[in-house]
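In: just coords:
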């Protein structure tokens, strides 16, 4: 039953989100792409890409922003999980899925307006210690927190950029 509600929510988001939000390019730095392929698992890249796209769409939607004449290119520079990823657990059976570590993310966006002007937004947030965790940690708890903070910065820069 819970899955049905989650799927229904995802369907509503897919139809409610502006078309530009679904096409916001989210890429990975070369170093992070290597980390995904060799350590974290390629699947995790899609998890993070979706989190970024949804967070930016949410923040822009909260402000009632349309995308006329402005595009956003996002790069996930780095991300560290709070718990081992599925690929890490598969590759290293001695890892415990309940292990907790510090996590976070670093992201960059370039906003382009219709006249060719660009502005850049960067955000970096990592825990300094396990005491920084607020509540139970999932695989990407702190990376998602960094992504939400980044999305606020992107929406603020979007509002400030001339169209």
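Out: That came through, no problem. None of the values given here were measured: they were computed from a predicted structure.
In: drop to CA atoms for contacts and neighbour counts, all remaining ones
Out: OK.
In: Quick one: end-to-end distance for stretch 74-94.
Out: Taking C-alpha to C-alpha, to the nearest Å as the measure, stretch 74-94 stretches 35 Å from start to finish.
In: And the contacts of it?
Out: Stretch 74-94 has contacts (C-alpha atoms under 8 Å, 6 or more residues apart in numbering) with 24-29, 31-32, 39-41, 44, 95-110, 137-143.
In: The structure to be compared is supplied as follows:
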């Protein structure tokens, strides 16, 4: 029994070494989003949002193995919060965190396969009806957009703009 367990462990280790490395994911901000970060939303808050996009995509791609060995280069083109950011609250007297609206995000980029093949990626989604806004926290609709993008990308779908 012990020999079987050792053989199974060795087999698992050798098979995992043969798998391709998970995709690398980078996220940059568009000039439009950088300007919004400085002027309206707050630099730290937007940087955290971009990091959330990177983590979501990497997590989903690692789960499924889609785009193994590829470089996924994304740009956060735009994002709109559901609730005011800390910077907006500080800059606008009388604004309340209880205020909410429709949000969403736009993502563009490309996946570069190990063989050099480039696949363009683009996705955007903004809530259109205030009744359905996911206003649980500041970036609810934007993170929902990230999750949906990451899930579809991890299933091997090259996404066109929606």
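Out: Looks like it arrived, so ask away. Treat the numbers as computed from the prediction; the structure is a model and nothing was measured.
In: Write the ChimeraX selection for whichever of the contacts of stretch 74-94 of the first structure are buried.
Out: Remark: buried members of the contacts of stretch 74-94 of the first structure, expressed as a ChimeraX selection using 16 or more other C-alpha atoms under 10 Å:
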select :24,25,26,27,28,32,40,41,44,100,101,102,103,104,105,106,107,108,109,110,137,138,139,140,141,142,143
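In: Please narrow the contacts of stretch 74-94 of the first structure to those residing in helices.
Out: Among the contacts of stretch 74-94 of the first structure, the ones falling in helices (DSSP state H) are 31, 32, 44, 141, 142, 143.
In: Now distance to residue 66 of the first structure too, for those, in TSV please.
Out: What follows is these, written out as TSV (distance: C-alpha to C-alpha, whole Å):
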residue	distance to residue 66 of the first structure
31	33
32	31
44	29
141	29
142	29
143	27
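In: what's the farthest-apart pair in those?
Out: Using C-alpha to C-alpha, the two most remote members of these are 31 and 141, lying 21.2 Å apart.
In: Tell me which residue is most central in the first structure.
Out: residue 52 (2.9 Å; C-alpha atoms, centre = their mean).
In: residues touching that residue, list them.
Out: So residue 52 of the first structure contacts 26, 147, 148, 151 (C-alpha under 8 Å, 6+ apart).
In: Out of those residues, grab the one that's most surrounded.
Out: residue 147 (29 neighbours; other C-alpha atoms under 10 Å).
In: tell me the contacts of that residue?
Out: 51, 52, 55, 105, 107.
In: From residue 123 of the second structure, how far off is the nearest residue to residue 105 of the second structure once chain neighbours are set aside?
Out: Leaving aside its chain neighbours, residue 105 of the second structure sits nearest to residue 79 (4.1 Å; criterion: C-alpha to C-alpha, 6 or more residues apart in numbering). Taking C-alpha to C-alpha as the measure, residue 79 of the second structure falls 12 Å from residue 123 of the second structure.
In: just to revisit the earlier point, quickly find the element holding the residue nearest to residue 105 of the second structure.
Out: strand 71-80 (DSSP states H and E).
In: Now do the helix or strand following that strand: distance to the chain's middle.
Out: Under the assignment DSSP H and E, the closest C-terminal helix or strand after strand 71-80 of the second structure is helix 86-91. Taking C-alpha atoms, centre = their mean, to the nearest Å, one finds helix 86-91 of the second structure lying 24 Å from the centre of the chain it belongs to.
In: what comes up buried for helix 86-91 of the second structure?
Out: Of the residues in helix 86-91 of the second structure, those buried (16+ other C-alpha under 10 Å) are 87, 88.
In: circling back: show me which pair in the contacts of residue 52 of the first structure is furthest apart.
Out: Longest distance between any two of the contacts of residue 52 of the first structure is 14.7 Å, between 26 and 148; criterion C-alpha to C-alpha.
In: Could you check how far the residue lying farthest from the centre of the first structure is from residue 117 of the first structure?
Out: Distance from the C-alpha centroid of the first structure, by C-alpha atoms, centre = their mean, peaks at residue 94 (28.8 Å). Distance of residue 94 of the first structure to residue 117 of the first structure, computed by C-alpha to C-alpha: 51 Å.
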